[in-house]
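Student: could you work out the structure for the sequence below:
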Amino acid sequence: MIGVIADDFTGGTDVAVAFRRAGLRVLIQFGVPEVVSGNDGADVVVIALKTRTLPADQAVAQSLHAGRKLLDAGAKQLFFKFCSTFDSTPAGNIGPVNDALADMTGSSVTVVVPSSPSHGRTQYNGHLFVHHQLLSDSPMRHHPLTPMTDSRVPELLRSQTARAVSLVTLQQVHAGTEALTAAIAGLQNSGIPYAVVDAVESGDLATIGRVVIDHPFVSGAAGLAGGLATAIAERNTSTRKPAPLNDGSGHDGPAVALAGSCSARTLQQIEAMQAAGHPSFQLDAVAVPDSSLLSEAALAWYDEQPPGTAPLIYSSLPPEKLRESQRRLGVTASAEILETAMGLIARELVRRGVQRVVVAGGETSGSVVTALHVSGGLIGSEAAPGVPWIHTSHNGPLALLLKSGNFGDVDFLVQAVSPRTTVAV
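Tutor: As a prediction, the model looks like this:
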C-alpha cells in the first residue's frame, strides 16, 4: 500500500485520481486522521491535509501524524504530494515536511518531481514551466499567499532546507531506468539527500516511477503519482480493477459553484459562467468584513434564485483589487473572513437541498470540506483531468468537485454544474 500525504484538499483529489486511472483502489480522507484503514484492499490511501500555508512547525506536525497513521495501517511507501507549481514560501512548507518525512521513513535520498505534464507543468534543466511560461512569468507570481517569483526548483527547495539538493537532468532520465537508478544511487553515495528530477512528458514520469517504486519515500506532484502507478501496473499484471469511473451517481441533483481562488484561470471561469447566464453573487470582505453577515447575505440572495439555475457565489478578485483588499484588511484576516464565510454558505446550501457542490480553490475547498464535516469519500469520474467527483453523504447523497485554482478549461464551471459532467480517462 502507498500512503499519500497531500498538503491541500484539491491536491489530494488530484493525486488520488492519478492512481485510480491505473486501476488501483484508492481511498481518500480529509483532515488530520484519527484512524486510517488500509486493510480493506486499498492499494493507495490519500490523506488530504490543509497545511500548505500553515506555519512550518504545524505543517510538519500534522504531516508526521498522518505519516505515522499510514505506516501503522500498512503503507510500504510514503508520498508527499505538493502542488505542481511548487506553491510555497522560503520558510516552507515543502522543505520542512520533506525533511521530517524522510527522517521518519529512513530515506537516504528523496526524489522530488514537480512535473505534471497533463496539467501543463514541466521541468527542464531545473526550471519549472507552466505551459509555455516560466513559473516566475506565469500568473502564479501574483498568488496572494505563495507568490512564485523564481522558476528554479533546486533553488526553491534549497531555500527551505539545510540539506544538499542536486538536479537530475532530462538527459539522465532519457538514458533509461538503469542509468537513472545509477545516477540517483551516486547522489546517495555522495551524501546528497535530495534529487530534483526533470520530466517533460508522461514517458519520463514512467521511467522515474520504475526507479522509485521501492523507495520508502518520494515527493512530488500528481504527475509522479501517474508514473509510479504505471510502474506498479507493469510489475503487478494482476492489478485489480475498480468499479467503472463514470458511475454518474449524484450528478443530477441541484448544483452550486463556490469560487475563492484568485488565479487567472478561475477568474476566466467565473466570467464564462456569468456569460452563460448563471446568476452570481460576490462576497465583498472590504464592504462587509464579517463572515456571518457575508454568508447571511449570500444565502438570502440564493433563496431568491429560480430553481435549477446552478448559481455561483464567489470571492475571487483580480490582482489589483486583491492587493487593495489585503492592504485594507490584512492578508491573513482577508483570507480568514472569506474562507469562513464560504464554509458557512456551503453548510447551509447543503441543508437547503444542494447535492452537487463545485469548489474552485485549494484553500476554499479545505474550508468547505471542513465546514461540511466530510471525512472522506469514493473517488468517481473526472470533470477535468485531475479533478474527480467525490461521492460522500451529508444528510443525503452529496457529490463534491474540488478544483485547484489553475485547473480546468475556461468553461469548466459551466460544464461542472451541468448534469452528468464527466471526462474520458
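
Student: switch to C-alpha atoms for all contacts and neighbour counts from now on
Tutor: Fine.

Student: show me where the stretch 1-150 of the chain has its helices.
Tutor: 9-20, 56-72, 94-105 (DSSP state H, counting those that start in this stretch).

Student: among those helices, which is the most enclosed?
Tutor: Among these, the stretch with the highest mean neighbour count (mean count of other CA atoms under 10 Å) is helix 9-20, at a mean of 28.

Student: centre of the chain to it, how far?
Tutor: 7 Å (CA atoms, centre = their mean, to the nearest Å).

Student: now stretch 239-250
Tutor: 21 Å.

Student: distance from the chain centre to the lengthiest helix in the chain, please.
Tutor: Using DSSP state H to assign secondary structure, the helix with the most residues in the chain is helix 331-351. Its chain's C-alpha centre and that of helix 331-351 lie 19 Å apart, by CA atoms, centre = their mean.

Student: counting contacts, what elements does that helix pack onto?
Tutor: The helices and strands touching helix 331-351, judged by 3 or more CA pairs under 8 Å, 6 or more residues apart in numbering; DSSP states H and E, are helix 291-303, helix 362-372.

Student: can you put the helices of the stretch 1-150 of the chain in TSV and add distance to L187?
Tutor: Below are the helices of the stretch 1-150 of the chain laid out as TSV (distance: least, CA to CA, whole Å):
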stretch	distance to L187
helix 9-20	27
helix 56-72	25
helix 94-105	15
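
Student: which of these sits closest to E363?
Tutor: E363 sits nearest to helix 9-20 of all the helices of the stretch 1-150 of the chain, at 7.9 Å, using CA to CA.

Student: got a list of contacts for the closest one?
Tutor: Here helix 9-20 makes contact (CA atoms under 8 Å, 6 or more residues apart in numbering) with 5-6, 25-28, 30, 44, 46-50, 81-83, 221-223, 225-226, 229, 242, 361-363, 365-366, 379, 386-388, 402-404.

Student: please give the structure of this sequence too, so both can be compared:
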Amino acid sequence: MGKIVLGCIADDFTGASDLANNLVRAGMRVVQTIGVPDGPLGAEVDAVVVALKSRTIAPAEAVAQSLAALQWLQGQGAQQIYFKYCSTFDSTFSGEIRGNIGPVTEALMEALNTDFTIATPAFPDNQRTVFKGYLFAGDVLLNESGMQNHPLTPMTDANLVRVLQAQTRRKVGLIDYRVMARGEAAIRARIDQLRAEGVGVAVVDALSNDDLLRLGPALKGMPLVTAGSGVAIGLPPNFGISPSSRASELPAARGLQAVVSGSCSLATNRQVLDFIKAGRPALAIEPLRIAAGVDVAAEALAWAAPLIQQGPVLVYSTADSNAVKSVQGRLGVEEAGAMVERTIAAIARGLVERGVRQLVVAGGETSGACVQALNITQLQIGPQIDPGVPWCHALSDAAAGQGLHLTLKSGNFGSDDFFSKAFTMLK
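Tutor: Here you go, the predicted structure:
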C-alpha cells in the first residue's frame, strides 16, 4: 500500500468509527483497525484509525498501547498523528487516578519530539461545544448533562483547562473563541504566544463547524493533534483531499438484522424506548442473573432465533443511573461492567452465527467487547447514519465467510429512532 498521510489512535472502538466517519465525509479513504496490526494493511487508503480499548484502563497501560500504535503508524509513513478521545473528554477515573488523556498526550508528544499540541473534544454536529474552555453538551455544562452520573467515568467538572492540567505536567493554556473567530493567522499567532509562555497543550474553543474549519489549516504540519472527532472535518484539505461520495461506498447489505446495547447513556435509553414503542421485539438482560450463574446469553439467543426471521430484534442491558448503581453496589463497578460486556459480546457472536449480517452495537465498551468476540481486525468505513456514527463493513469468522455490516454507536450519539433508521438506510 502507499504511505498514509494521517495516522489516528482512538481510545475506544465507537470513537474510532466516529473519527473515521468524519474523515470519510471529508473525502479520505479510511480503514479502521481493531488494535495494532501485525503488518501492512495491503490496501490503498489515506488514513488509518487504530482502535484501542484504552479509555477506561490504567494510564500506564493506555500509554503503552498508544505508543505501540504510534510506532506502527510511523512505520506506514504517517505524516501527522491524531489522538482521538471522547467528545465528553472522559477517561479512567479511580481514586488518585484522574484520567489517562493527559498521560497519553504527554507520551505521544515525547515520542514525536514536539513541545506543543492542541486539545478539544468539540463536535458541534453532536452538540458538543467548548466556550472559554468549558465543555457544553447541548445547552448545559458537561457536569449537568448526565455525565456526572456515568458509571465508569463520571465528569463533575466542565472546565477542560482544569481537568487536563490535573492529568499532565505540561502547562495547559487556552485558545479562546475570539481568536478562533479571526481565523488561521490569528490562531497561529496565539499558538506562537502560548509556546513562548511555556504552554505545552492548548484547549481550543469551538462553537460551530466554522471554528473547526478555521482551525484545520492552522494545524497543518503539527506533528500531533489531540481532539474528539470534530477537528477531523478540517484536516483533509491540508493533504489536498476534497469530499467524494466514493470514499464511503460499501458492498450491498444482506442478511438478518439485530441490535445489542450495553450503554447506560440517556440517549441510548431513549433509543431503546423508541424501538420498544414501535412494537419491535426487545429483551432486557439482568446482570444479577448473570452473576448467579444463569446462562443468560443462551437464553437470549433462544429467544431471538425465531424472531430475527421477521425483522430486527434488540437485546439490551440499558438502565437508568440508579439501577446501574444498585447493581454496582452488589457486584462492584468493574465486575458488573465486564460481566455484562462479556454476555452481550457472546450474544452478538451468536446472532451473527445465526445469520445476522446487519448488526448495531450501542456503547463504547460494549462495542469493544463485541468486535473482539467477532474476531474482527479491520473495518471499512461507509456512509453516516447520524453525526459520528457510520455503517462499516467487516469480515468475521462468525459470519461463515460472508461480509458483515456493523455500526458501533457511542452511547451518547444518535437520534431517538436511531436503531430503526440505521436499517432503513441500508435498504
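
Student: filter the contacts of helix 9-20 of structure 1 to the buried ones?
Tutor: 5-6, 25-28, 30, 44, 46-50, 81-83, 221-223, 225-226, 229, 361-363, 365-366, 379, 386-388, 402-404 (16 or more other CA atoms under 10 Å).

Student: strands of the stretch 151-300 of structure 2, start to end?
Tutor: Using DSSP state E, counting those that start in this stretch, the strands found in the stretch 151-300 of structure 2 span residues 171-175, 199-204, 224-227, 256-261, 282-284.

Student: tell me who's in contact with the residue mapped onto F423 of structure 2 from structure 1.
Tutor: Residue pairing (TM-score structural alignment): F423 of structure 2 is matched to V417 of structure 1. Shown in contact with V417 of structure 1 (CA under 8 Å, 6+ apart): A255, V256, A257, A310, R356, V358.

Student: could you rerun that using 7 Å?
Tutor: A255, V256, A310 (CA atoms under 7 Å, 6 or more residues apart in numbering).

Student: roughly how far does it sit from A276 of structure 1?
Tutor: 12 Å (CA to CA, to the nearest Å).

Student: I'd like the distance between V199 of structure 2 and Q165 of structure 2.
Tutor: From V199 of structure 2 over to Q165 of structure 2 (counting by CA to CA), the distance is 11 Å.

Student: give me the more crowded residue out of those two.
Tutor: V199 (19 against 15; other CA atoms under 10 Å).

Student: which residue in structure 1 lines up with the more buried one?
Tutor: Checking TM-score structural alignment: V199 of structure 2 goes with I192.

Student: same check, this time on Q358 of structure 2
Tutor: Counting by TM-score structural alignment, the partner of Q358 of structure 2 is R356.

Student: give me the neighbour count for its match.
Tutor: Quick note: R356 of structure 1 (other CA under 10 Å) scores 29 neighbours.

Student: what distance do you get for it to Y124 of structure 1?
Tutor: Taking CA to CA, one finds R356 of structure 1 at 39 Å from Y124 of structure 1.

Student: can you check S315 of structure 1 too?
Tutor: 35 Å.

Student: separation between P383 of structure 2 and V204 of structure 2?
Tutor: Applying CA to CA to P383 of structure 2 and V204 of structure 2 gives a distance of 28 Å.

Student: ditto for L194 of structure 2
Tutor: 12 Å.

Student: check T424 of structure 2 too.
Tutor: T424 of structure 2 is 37 Å from V204 of structure 2, by CA to CA.

Student: neighbour-wise, which of those two wins?
Tutor: Neighbours were counted for T424 of structure 2 and for V204 using other CA under 10 Å; V204 has more, 29 against 10.

Student: is it true that that one touches A122?
Tutor: No. When contacts are counted by CA atoms under 7 Å, V204 of structure 2 is not listed as touching A122 (8.4 Å).

Student: S315 and Y124 of structure 1: which is more packed in?
Tutor: Per other CA under 10 Å, whichever of S315 of structure 1 and Y124 has more neighbours is S315, with 21 against 18.

Student: counterpart of that one in structure 2?
Tutor: Looks like S315 of structure 1 aligns to S317 there (TM-score structural alignment).

Student: now do the contacts for that match.
Tutor: Per CA under 7 Å, 6+ apart, neighbours of S317 of structure 2: S261, G262, A284, I285, E286.

Student: switch to 6 Å and redo it
Tutor: Residues near S317 of structure 2 by CA atoms under 6 Å, 6 or more residues apart in numbering: G262, A284, I285.

Student: compile those into a markdown table and extend it with columns for neighbour count and distance to Q79 of structure 2.
Tutor: Formatted as a markdown table, the contacts of S317 of structure 2 follow (neighbours: other CA atoms under 10 Å; distance: CA to CA, whole Å):
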| residue | neighbour count | distance to Q79 of structure 2 |
| --- | --- | --- |
| G262 | 26 | 36 |
| A284 | 13 | 46 |
| I285 | 20 | 46 |
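
Student: nearest to L112 of structure 2, of those residues?
Tutor: Closest to L112 of structure 2, out of all of the contacts of S317 of structure 2 and judged by CA to CA, is G262, at 36.3 Å.

Student: and the gap between the nearest residue to V36 of structure 2 once chain neighbours are set aside and W303 of structure 2?
Tutor: Leaving aside its sequence neighbours, V36 of structure 2 sits nearest to A69 (CA to CA, 6 or more residues apart in numbering; 5.5 Å). Counting by CA to CA, the gap between A69 of structure 2 and W303 of structure 2 amounts to 40 Å.

Student: ok, A284 of structure 2 next?
Tutor: Taking CA to CA, one finds A284 of structure 2 at 11 Å from W303 of structure 2.

Student: same thing with D211 of structure 2?
Tutor: On the measure of CA to CA, D211 of structure 2 and W303 of structure 2 end up 49 Å apart.

Student: which one of the two has more residues nearby?
Tutor: D211 (23 against 16).

Student: can you find the partner of that one in structure 1?
Tutor: Checking TM-score structural alignment: D211 of structure 2 goes with D204.

Student: same check on F13 of structure 2?
Tutor: In structure 1, F13 of structure 2 lands on F9 (TM-score structural alignment).

Student: quick one, the longest strand anywhere in structure 1 and helix 9-20 angle?
Tutor: Counting by DSSP state E, the longest strand found in structure 1 is strand 376-384. Counting by axes from the mean of the first three to the mean of the last three CA atoms, to 10 degrees, strand 376-384 of structure 1 points 80 degrees away from the direction of helix 9-20.
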